[in-house]
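K.L.:
Have a look; sequence and predicted model below, questions after that.
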Amino acid sequence: MHVPDGFIDAPVSLAAGAVAATSVAVALRGARREHGGTSHASSYGGDRTAPLAGLVAAFVFAVQMLNFPVAAGTSGHLLGGALAAILVGPWTGVLCISVVLLMQGVLFADGGLTALGVNISVMAVVTTVVAYAIFRPLVKLLPRRRPSVTAAAFVAALVSVPAAAAAFTLLYALGGTTDVPVGTVFTAMVGVHTLIGLGEAAITALTVGAVIAVRPDLVYGAQGLARPLELRTPEGAVIEPVVSTAAPRSARRIGAVGLVAALALAGFVSYYASTSPDGLEKVAHDKGIDSKAEDHAAKDSPLADYQVEDVGDERISGGLAGVIGVGATLAVGTGVFVVVRRRRAAEASRASSASSGSSAETA
């Protein structure tokens, strides 16, 4: 659903850019709270969350390269907002998808540069906020079991995709550069993206379920799911908690597995992805929305269209581009979240110092 330059006029694109910038600024503050936990197995947060968030961004980048068929001549791909929000938190999720969109726009000429604010608003903010707004109440209503989290993730991801399509339609209604009726755009966009949402939901549920199966404490949306076993009397009184002596699977090992999976998906599996136009491209072509589309400012980038310049073999070229993209997204994403984590630690240190000073003065 990457919106190219020329679909939305300049005033609305600028307004969407302001919304995106404000959302990212708010998300940076929110992400500090999400990264402020401890490293205990029973809670989410701590030093491990920065590399985990960077890995989620890289994984989303890789999976977005895997277009899957949804109808005759139409494909779809993961948007990733629901997945990121559930794995690392909604605020951190907004930042993850924003990093992915930035890398795609700057390095790979995927999604217009003047439309970057539109893409972040639609694909990062709307999908993440809508998905988590649905996921959280569902998790509270359903039994506190792993299948419940997976089921809630499925529903949240399913709804988030047509919600993003509706958001694009709203922006088109405000500043579309063509005269296609808004009702026509809405029906076509929401219809095809509901089908794409099924694929999004399946990928999200499978990924969340896989991580929960081995380390539920690494999943933000599963906080409190992993609780120590307890011995109880027949009357129900707790005798003592049962502390498992088995060491949990290393977060680094799981991170390594996730990185290898992302590299394999982007570097190898992506070659077999559907080559049909995605939902927005298909609707834009069929309805005439793309009649005023503009060439991407980075169309001559050495990585444009996910191909490495001067590499003759298409499979090798695309695979190298995917690996480079995963590496770049991982580096930028991890860097952003390391800064967020350090600022959170600095704020906590200042607060602790102020509290100590106040206590000393009182004494």
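P.N.:
Structure's in. What do you need?
K.L.:
Only C-alpha atoms from now on, for both contacts and neighbour counts.
P.N.:
OK.
K.L.:
Quick one: neighbours of G111, just the number.
P.N.:
Residues contacting G111 under the criterion other Cα atoms under 10 Å number 21.
K.L.:
Remind me which helix or strand it belongs to.
P.N.:
Using DSSP states H and E, G111 is not contained in any helix or strand.
K.L.:
With V180 instead?
P.N.:
V180 belongs to no helix or strand, assigned by DSSP H and E.
K.L.:
so how far is R227 from it?
P.N.:
54 Å (Cα to Cα, to the nearest Å).
K.L.:
A115 now?
P.N.:
Distance from A115 to R227, by Cα to Cα: 45 Å.
K.L.:
More neighbours: which of these two?
P.N.:
Using other Cα under 10 Å, the more surrounded residue of A115 and R227 is A115, with 25 against 14.
K.L.:
how about the helices in the stretch 251-363 of the chain?
P.N.:
Using DSSP state H, counting those that start in this stretch, the helices of the stretch 251-363 of the chain run over residues 251-267, 279-287, 314-362.
K.L.:
hey, which of the ones you listed is tucked in deepest?
P.N.:
Of the helices of the stretch 251-363 of the chain, the one with the most neighbours on average (mean count of other Cα atoms under 10 Å) is helix 279-287, at a mean of 19.
K.L.:
structure B:
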Amino acid sequence: MHVPDGFIDLPVSAATGVVAAAAVAVGLRGARRELDERTAPLAGLVAAFIFAVQMLNFPVAAGTSGHLLGGALAAILVGPYTGILCVSVVLLMQAVLFADGGLTALGVNITDMAVVTTVVAYALFRGLVTILPRTRRSVTAASFAAALVSVPAAALAFTGLYAIGGTSDVPLGETLTAMVGVHLLIGIGEAAITALTVGAVIAVRPDLVHGARGLTAPLKLRVGGELVDAAPAAPAVAPARPTRTVWAAGLAAAVVLAGFVSFYASADPDGLEKVAADQGIDKKAEEHHTAGSPLADYGVKDISDARISGGLAGVIGVGATVAVGSGVFWAVRRRRTATASGGTASVPPETA
């Protein structure tokens, strides 16, 4: 759903740029509360993994494909504030290095794909885990539902932005129906990927999943005919489990997905591209400002073999995203540590 330049006029693009900048600023501040010594190293990996999986377009209808947006996945794994930053890093890398998503439309894309998806998904996720049994299966099921809803929500948000600042005169009712309809189908794929990934991480390291914190319900005892919380048992003494193995496995998976599996991704236009062509939204689409860059369109310039060119571009993208993302989150974590050591009370991490 990467919006190119020319779809949305400059005033609305500028306004969403302000919204996106404010959201990133809030995300930077909120991420200080979410990131700790265990999760900070993994936030950059989450961004790189989302970048890799976004290269895997999957067919959803005749002549139409979809790909992961990633807001729900990021929010559940590392928290909503950090999740906004993760997807924003991905969108920045895609726009600057790969000419995917317009530069003047970067605010639109961050607002739609990073902010809307993350906020909608995490709000629904938190609501579901509050009323469902506090189990790992419930977290996985809530992840599925949250991701499913987040994609048509982003489609609805784009249609609203186009109604305000669209550059072509198109029937908005038909556009809304087409956008929400096709992205509801894409949402099923998003939900499956999100639930499988969250479930896999919970199975190995539930302590690293932000949305799975506090799963264990307190033991209840019946005293005088009433149920009361039992005193918490002393935790078993066990060595802290390093995150290096998880980090290495996740990075290897991202490299394999972007460098090899992406060659087999669907070549059909994604949901926005298909609707834009059918409804005439793309009449005033502009060529990307970095269309001549060495990595434009996810290929390495001057390498004729499509498999090698695309795979190498994917690996470069994963490396660049994990480097930039890790740098951002390391700086955020360092700022929190510096603030705490300077005598300012830091806000404790959010608990589920």
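P.N.:
Sure, I can see it. Everything numeric here is computed off the predicted structure, so don't read it as measured data.
K.L.:
picking up where we left off before, quick check: which of the helices of the stretch 251-363 of structure 1 is nearest to V70 of structure 1?
P.N.:
V70 of structure 1 sits nearest to helix 279-287 of all those, at 8.8 Å, using Cα to Cα.
K.L.:
Where in structure 2 does that closest one align, residue-wise?
P.N.:
Mapped onto structure 2 using TM-score structural alignment, helix 279-287 of structure 1 covers residues 271-279.
K.L.:
got it, and stretch 121-138 of structure 1?
P.N.:
Under the criterion TM-score structural alignment, stretch 121-138 of structure 1 matches residues 111-128.
K.L.:
What are the contacting residues of that stretch?
P.N.:
1, 16-17, 19-20, 23, 69-72, 74-76, 80, 83-85, 87-88, 142-143, 145-147, 149-151, 153-154, 157-158, 211 (Cα atoms under 8 Å, 6 or more residues apart in numbering).
K.L.:
The closest residue to V238 of structure 1 other than its chain neighbours: neighbouring residues, count only.
P.N.:
Closest residue in space to V238 of structure 1, ignoring its immediate chain neighbours: R232 at 4.4 Å, by Cα to Cα, 6 or more residues apart in numbering. Counted with other Cα under 10 Å, the neighbours of R232 of structure 1 add up to 12.
K.L.:
got the contact list for R232 of structure 1?
P.N.:
With Cα under 8 Å, 6+ apart, R232 of structure 1 has these contacts: 238-240.
K.L.:
before we move on, what about A266 of structure 1?
P.N.:
Contact analysis of A266 of structure 1 by Cα under 8 Å, 6+ apart lists 62-63, 65-66, 319, 322-323, 326.
K.L.:
Next: G81 of structure 1.
P.N.:
93-94, 97, 123-125, 127-128, 131, 157, 160.
K.L.:
Now do the contacts for the counterpart of W247 of structure 2 in structure 1.
P.N.:
Applying TM-score structural alignment, one finds that W247 of structure 2 aligns to G255 in structure 1. Going by Cα under 8 Å, 6+ apart, G255 of structure 1 touches 52, 55.
K.L.:
any idea how far G255 of structure 1 is from V269 of structure 1?
P.N.:
Per Cα to Cα, G255 of structure 1 is found 20 Å from V269 of structure 1.
K.L.:
is it true that V70 of structure 1 lies in a strand?
P.N.:
Yes. Counting by DSSP: H, G, I helix; E, B strand; the rest coil, V70 of structure 1 is located in a strand.
K.L.:
Which residues are in contact with the corresponding residue of structure 1 for T321 of structure 2?
P.N.:
Counting by TM-score structural alignment, T321 of structure 2 corresponds to T329 in structure 1. Applying Cα under 8 Å, 6+ apart to T329 of structure 1 gives the contacts 54, 57-58, 61, 99-100, 103.
K.L.:
Only the buried subset of the residues you listed, as a ChimeraX command please.
P.N.:
Filtering the contacts of T329 of structure 1 down to the buried ones (16 or more other Cα atoms under 10 Å) takes a single ChimeraX command:
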select :54,57,58,61,99,100,103
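K.L.:
of the contacts of T329 of structure 1, closest to R341 of structure 1?
P.N.:
Using Cα to Cα, G54 is the member of the contacts of T329 of structure 1 that lies nearest R341 of structure 1, at 12.2 Å.
K.L.:
which position in structure 2 aligns with the closest one?
P.N.:
Under the alignment (TM-score structural alignment), G54 of structure 1 maps onto G44.
K.L.:
State the distance from that match to R244 of structure 2.
P.N.:
13 Å.
K.L.:
Same check on V96 of structure 2?
P.N.:
Remark: distance between V96 of structure 2 and R244 of structure 2 (Cα to Cα) = 30 Å.
K.L.:
just to revisit the earlier point, output the helices of the stretch 251-363 of structure 1 as TSV; include the columns distance to H35 of structure 1.
P.N.:
TSV is the format used below for the helices of the stretch 251-363 of structure 1 (distance: least, Cα to Cα, whole Å):
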stretch	distance to H35 of structure 1
helix 251-267	16
helix 279-287	35
helix 314-362	6
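K.L.:
Nearest to P11 of structure 1 among the ones you listed would be which one?
P.N.:
Judging the helices of the stretch 251-363 of structure 1 by Cα to Cα, what sits closest to P11 of structure 1 is helix 279-287, at 20.6 Å.
K.L.:
So which elements touch the closest one?
P.N.:
The helices and strands touching helix 279-287 of structure 1, judged by 3 or more Cα pairs under 8 Å, 6 or more residues apart in numbering; DSSP states H and E, are strand 74-76, helix 182-214.
K.L.:
Brilliant, that's me finished.
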